[in-house]
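> I need the structure of the sequence given here:
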Amino acid sequence: MSWIEHIREVKSLNLFKQFIKSLYSPRDIASFRFQGIGKSILYVFLLCLLSIVPASVYGSIVISGGIAAAEKASTSLPDFTIQNGQLTAETDKPVEMKQGDIILVLDPTGTFTRNEIEQKQNAIGILKDEFVFATNGISQVLPYSGAGDIAVNKDQLVSLAQQAGDLQAAFIGGFVFILYLISSFSKFVEVTVLALLGLIIRNMLRKKISFKQSWVMAAYAVTLATIFFTVMSALQASVPSQGLVLWFVHVVILYLAVKEVPSKKEPEVIV
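Model prediction:
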C-alpha cells in the first residue's frame, strides 16, 4: 500500500482505533501527521482522562478513609493541639493506626518525616510542624505556620471531619477535577516539548515535517508510555527512574515515527 493510500485509510479511523494503533505502530503515528490539530488536542484530553483513573480511584478512597479516620480520632487518638506552627499532644511517642486502607499518624516528636508518610502510600500524617496527605505515594503538604496564630485542637478537627463527611461527594468531585486539570496541563507541556525534540529528530533524519505535524505525531507518541505508567499506577507498582523511562520511550517512539516519514514531499491530506 502506498503512503497516499495509507493516509486516506487512516482518515476514517476514530480516536479509539488511533489509540490502539498508537500503542504499537510508528508508521500509523507518522500517517496521523496530516490530520487537523483539533482532533489531536481532543485525543490528548481523552488520554489524560484515561490516565487519571487509578489516581482518581485511590484518591477517592483516601478522602473517604481520611474522613472516617479523622472521625475515629475522637476516641482513638490522644488529645492534641496545633498552635504557633507546632503540634503538641498528650503522648511522648508517635501514634499510628490503620482505618481501612488509610494509615493515620500523630507525631508530636518529629520522628516521622514527609517521605516516610509518602512511603505508606495512602496515609494522613499530623506531624510536628506540618499536615501531610498522601495518595498513592504522592503527598500534599500543609505547614502549620500557614495558619498563623489560629489554634486547632482534636475536637475541632473531628468536628470539621464530620462536616466534611456531609460534603464527601463534592470533595471527591473537586479532587478529580483538579487532578484532571493538572494532568492535562502537564501532558500538553509534555507533548509540546516532545514536538520540539521532534524537530531535532527531523533535522537528523532530513525529513520534511512542520512543527504542527511534529506536535500531532508527539500527541500520539506519548500513548504507550502514558498507558504503561497508568497500569503501573493501578497496580501501585513503582518504576525506578520513572521520568527517564517515560521520556526514553517517548523519544524512541517519535524517532521511529519520524523515520517512517517518506523523504520526498507529499501532498497534504487533512483529516
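
> alpha carbons only for contacts and neighbour counts from here, please
Will do.

> Give the next helix or strand downstream of the strand or helix carrying residue 75.
If you go by DSSP states H and E, residue 75 is part of helix 53-76. Tracing the chain past helix 53-76, the next element assigned as helix or strand by DSSP H and E is strand 80-83.

> and the gap between residue 264 and residue 206?
From residue 264 across to residue 206, the span is 10 Å (CA to CA, to the nearest Å).

> OK, contacts around the residue nearest to the spatial centre of the chain?
In the chain, the residue lying closest to the centroid (CA atoms, centre = their mean) is residue 183, at 5.3 Å. Contacts for residue 183 were tallied using CA atoms under 8 Å, 6 or more residues apart in numbering; they are 48, 52.

> Now do the helix or strand residue 179 falls within and helix 53-76, the angle between them.
Using DSSP H and E, residue 179 falls within helix 168-205. With axes from the mean of the first three to the mean of the last three CA atoms, to 10 degrees defining the directions, helix 168-205 sits at 140 degrees from helix 53-76.

> quick one: buried residues of the following helix or strand past helix 168-205?
Once the chain leaves helix 168-205, the next helix or strand it forms, by DSSP H and E, is helix 211-221. Buried residues in helix 211-221, counted by 16 or more other CA atoms under 10 Å: 212, 213, 214, 215, 216, 217, 218, 219, 220, 221.

> which residues sit against helix 211-221?
Residues outside helix 211-221 that contact it (CA under 8 Å, 6+ apart) are 19, 22, 26, 29-30, 32-35, 37, 40-41, 43-44, 191-192, 194-196, 198-199, 250, 253-254, 257.

> helix/strand/coil for residue 104?
strand (DSSP: H, G, I helix; E, B strand; the rest coil).

> Same question for residue 265.
Going by three-state DSSP: residue 265 is coil.

> ok, now how distant is residue 262 from residue 208?
8 Å.

> Neighbour count: these two, which is higher?
residue 208 (16 against 13; other CA atoms under 10 Å).

> to compare against the first, here's another:
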Amino acid sequence: MNVISFSERTLACMSLFNQFIKSSSSPKHIALFRFQGIGKTISYLFFLSFIMSIPAFWAAAAYVIAGTDATRKAIEELMPLLSIAQGQSQNEVILVAAGLFFYYVLISFTLFFKATVFGGLALIAVSLLKKRAEYRHLFRMAAYSLTLPALLTTLIQLTGLTFSFAYLIDWLLIAFILILSIRFLPGAPK
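Sure, this is the predicted structure:
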C-alpha cells in the first residue's frame, strides 16, 4: 500500500511560481519535488526557460519600440540573429519575434540538457552518499536545482555584467544545490 503524506499531496498541488520560490531557497523541497509527475517537471522547465528569456524579451521590446543605436547594439549582442535585420525595417519585427522564439527554444533545450546530465551525475553522488533514488527522481531534482543558478544568470544578464567563468560557476552551483538536496533522500538499504 502506497501512502502519500500530507506534504507530498501539498507539493503536488503547488503552482509553478510557488515551486520556483521553494526550489530557489530550499534543498529539502527540491528533494520532495522528486515525487512530482514528469509533466509538472517539464512544465516547470518551460516556465524556468521563460524566466530566463526575460532579458531578451526586455531588450527586444526596447529594440522594437525605441530603435536607437544603443538598443540595437545591445539586442544584436544578445541575439546575433538580428544582425541580419539591419536595413530591413519592415521585416525587423518579424525577425525579432522569430529570434525570441528560437532563443526561448535554445534556453529550453539547454535546461533539459542540464537536467539530464545532472540527473545522471546524481546517480554517482547517490551511490557515494549511500542514498536511495532512481534516475527519474534525480532528473526531477536536477530540474529544480537549476532554479537558483537560472535566477542568478537572469539577474546578471539584466544588469549587463559578465564574468569570465560564468558557465563553470553555473554548473558548480547546480552541482552544489543538487548535492545538498540529495542529503535529504532516504538511506540505501543495507
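
> re earlier: what do we get in the second structure for the residue nearest to the centre of the first structure?
Counting by TM-score structural alignment, residue 183 of the first structure corresponds to residue 107 in the second structure.

> Same check on residue 199 of the first structure?
In the second structure, the residue matched to residue 199 of the first structure (TM-score structural alignment) is residue 123.

> any idea what sits nearest that match, other than its immediate chain neighbours?
residue 135 (6.7 Å; CA to CA, 6 or more residues apart in numbering).

> what do we get in the first structure for the one you found?
Residue 135 of the second structure maps onto residue 211 in the first structure, by TM-score structural alignment.

> One more: residue 77 of the second structure?
So, by TM-score structural alignment, residue 77 of the second structure is matched to residue 135.

> hang on, the earlier thing: and the gap between the match of residue 135 of the second structure and residue 194 of the first structure?
For residue 211 of the first structure relative to residue 194 of the first structure (CA to CA), the value is 11 Å.

> And residue 187 of the first structure, by the same measure?
From residue 187 of the first structure to residue 194 of the first structure the distance is 10 Å (CA to CA).

> Kindly report the same for residue 247 of the first structure.
9 Å.

> same thing with residue 45 of the first structure?
17 Å.

> So residue 14 of the second structure lies in a helix, does it not?
No: Residue 14 of the second structure sits outside any helix when classified using three-state DSSP, being coil.

> Spit out the contact partners of residue 182 of the first structure.
Residues counted as contacts of residue 182 of the first structure (CA under 8 Å, 6+ apart): none.

> ok, now how distant is residue 187 of the first structure from residue 14 of the first structure?
Relative to residue 14 of the first structure, and taking CA to CA, residue 187 of the first structure is found at 21 Å.

> Show me how far stretch 75-82 of the second structure is from its chain's centre.
21 Å (CA atoms, centre = their mean, to the nearest Å).

> repeat for stretch 124-133 of the first structure
Centroid displacement of stretch 124-133 of the first structure relative to its chain, using CA atoms, centre = their mean, is 22 Å.

> Could you work out the end-to-end span of it for me?
5 Å.

> One more: stretch 22-38 of the first structure?
17 Å.

> How about stretch 123-141 of the second structure?
In stretch 123-141 of the second structure, first residue to last residue: 11 Å (CA to CA).

> what residue of the second structure matches up with residue 41 of the first structure?
By TM-score structural alignment, residue 41 of the first structure lines up with residue 42.

> just residue 242 of the first structure next, same as before
Aligned partner of residue 242 of the first structure by TM-score structural alignment: residue 166.

> And its match, how close does it get to residue 173 of the second structure?
Distance, residue 166 of the second structure to residue 173 of the second structure, by CA to CA: 10 Å.

> So for those two, which sits in the more crowded spot?
Under the criterion of other CA under 10 Å, the comparison of residue 166 of the second structure against residue 173 puts residue 173 first, with 16 against 12.

> what's the distance between that one and residue 118 of the second structure?
Relative to residue 118 of the second structure, residue 173 of the second structure is positioned 12 Å away (CA to CA).

> Kindly report the same for residue 132 of the second structure.
16 Å.

> same check, this time on residue 170 of the second structure
Taking CA to CA, one finds residue 170 of the second structure at 12 Å from residue 118 of the second structure.

> what about these two, which has more around it?
Neighbour count, other CA under 10 Å: between residue 170 of the second structure and residue 118, residue 118 has more, with 24 against 17.
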